[in-house]
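Chemist: One predicted model, sequence on top.
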Amino acid sequence: MIMYAAFGLLTAAIAAEVAATAALPRAEGFRNPMWSGLVIGGYALSIWLLALVVEDLPVSTAYAVWSGVGTAAIAVVGVLWLGESLDAVKVAALSMIVLGVVLLNLQGAH
């Protein structure tokens, strides 16, 4: 697989994971079958795509990007659509996550 294709799959894996995580509140502790199915399906799709990605990218880099970008993205989703608050500590913590992902990718590029 071409490197660009791997990053495309990684982006899709992140999107599936973020969508599944955003759906968690609606799953109502897995008592709502439709939303629960979307959560489980989203996580399953995300892990399957991540498994494909690590065939071509180092697992440490792929997982760091998947988890770091996913964490930052769900924090943004939480603030914009789920009514969560945003403060300086949260912004600083998310900035450190993104910086860590960037540094890992730069290190892997050498």
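Modeler: Ah, there it is. Being a predicted model, the structure only gives us computed values, none of them experimental.

Chemist: CA only for contacts and neighbour counts going forward, please
Modeler: Will do.

Chemist: Go through the longest helix anywhere in the chain and flag the buried ones.
Modeler: Ranked by residue count, the top helix of the chain under DSSP state H comes out as helix 3-27. Within helix 3-27, the residues scored as buried using 16 or more other Cα atoms under 10 Å are 6-7, 9-24, 26-27.

Chemist: tell me the SS of residue 56?
Modeler: coil (DSSP: H, G, I helix; E, B strand; the rest coil).

Chemist: Count the residues that sit near it.
Modeler: For residue 56, the neighbour count with other Cα atoms under 10 Å is 15.

Chemist: can you pull out the strands in the protein?
Modeler: Using DSSP state E, no strands are found in the chain.

Chemist: can I assume residue 50 is in contact with residue 9?
Modeler: Yes: contact criterion Cα atoms under 8 Å: residue 50 and residue 9 qualify, at 7.4 Å.

Chemist: Any idea how many residues pack against residue 90?
Modeler: By other Cα under 10 Å, neighbour count at residue 90 equals 13.

Chemist: wait, residue 69
Modeler: Number of residues near residue 69 (other Cα under 10 Å) recorded here: 20.

Chemist: try it against this one:
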Amino acid sequence: MAYFYLVLAVMAETVGTSALQASKQFTRPLPSALVVIGYATAFWFLSLVLRTIPVGVAYAIWSGLGILFIALIGWLVFRQPLDLPAVIGMTMILAGILVIQLFSGATPH
């Protein structure tokens, strides 16, 4: 169940961060409300995750996946460019998440 909550936390954080871009520095009410709701939801689910998964591992996975999803949304929705070094760096982040999941004894299996 912890990984399900972690996925929900990442999704909520992704919505909140995407809405932050759309809020235009909190000048647009609906995206601004989504920022607050998204981040509050993300931290609530993350708190549930921490019952089972160590904070360092949970945060590494949460932030790493958040980086990947936000970069993808930035590229697709906001037309923000991603150059080769950015793609390589994000690929390395994904590889790090996979190493943690597949080989670390700090994660529940």
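Modeler: Perfect, I can see it now. Owing to the predicted nature of the structure, the values given are computational and were not obtained by experimental measurement.

Chemist: Can you tell me what residue 71 of the second structure aligns to in the first structure?
Modeler: Matched across to the first structure, residue 71 of the second structure falls on residue 75, judged by TM-score structural alignment.

Chemist: Residue 61 of the second structure too?
Modeler: In the first structure, residue 61 of the second structure lands on residue 65 (TM-score structural alignment).

Chemist: Residue 101 is in contact with that match, correct?
Modeler: Yes: using Cα under 8 Å, residue 65 of the first structure is in contact with residue 101, at 5.7 Å.

Chemist: got the contact list for the residue nearest to residue 101 of the second structure when sequence neighbours are not counted?
Modeler: Spatial nearest neighbour of residue 101 of the second structure, excluding adjacent residues (Cα to Cα, 6 or more residues apart in numbering): residue 107 at 6.7 Å. Residue 107 of the second structure makes contact with 53-54, 57, 100-101, according to Cα atoms under 8 Å, 6 or more residues apart in numbering.

Chemist: In the first structure, what residue corresponds to residue 44 of the second structure?
Modeler: So, by TM-score structural alignment, residue 44 of the second structure is matched to residue 48.

Chemist: OK, contacts around that match?
Modeler: Residue 48 of the first structure sits in contact with residue 13, where contact means Cα under 8 Å, 6+ apart.

Chemist: any idea which residue sits dead centre in the second structure?
Modeler: residue 66 (2.1 Å; Cα atoms, centre = their mean).

Chemist: what's the spacing between it and residue 107 of the second structure?
Modeler: 19 Å (Cα to Cα, to the nearest Å).

Chemist: for residue 88 of the second structure, same thing?
Modeler: 26 Å.

Chemist: go on, residue 75 of the second structure?
Modeler: Distance from residue 75 of the second structure to residue 107 of the second structure, by Cα to Cα: 31 Å.

Chemist: Tally up the residues packed near residue 64 of the first structure, please.
Modeler: 19.

Chemist: isn't it right up against residue 101?
Modeler: Yes: taking Cα under 8 Å as the definition, residue 64 of the first structure is a contact partner of residue 101 at 6.1 Å.

Chemist: residues contacting residue 73 of the second structure?
Modeler: With Cα under 8 Å, 6+ apart, residue 73 of the second structure has these contacts: residue 18.

Chemist: same question, residue 20 of the first structure
Modeler: Per Cα under 8 Å, 6+ apart, neighbours of residue 20 of the first structure: 38-43.
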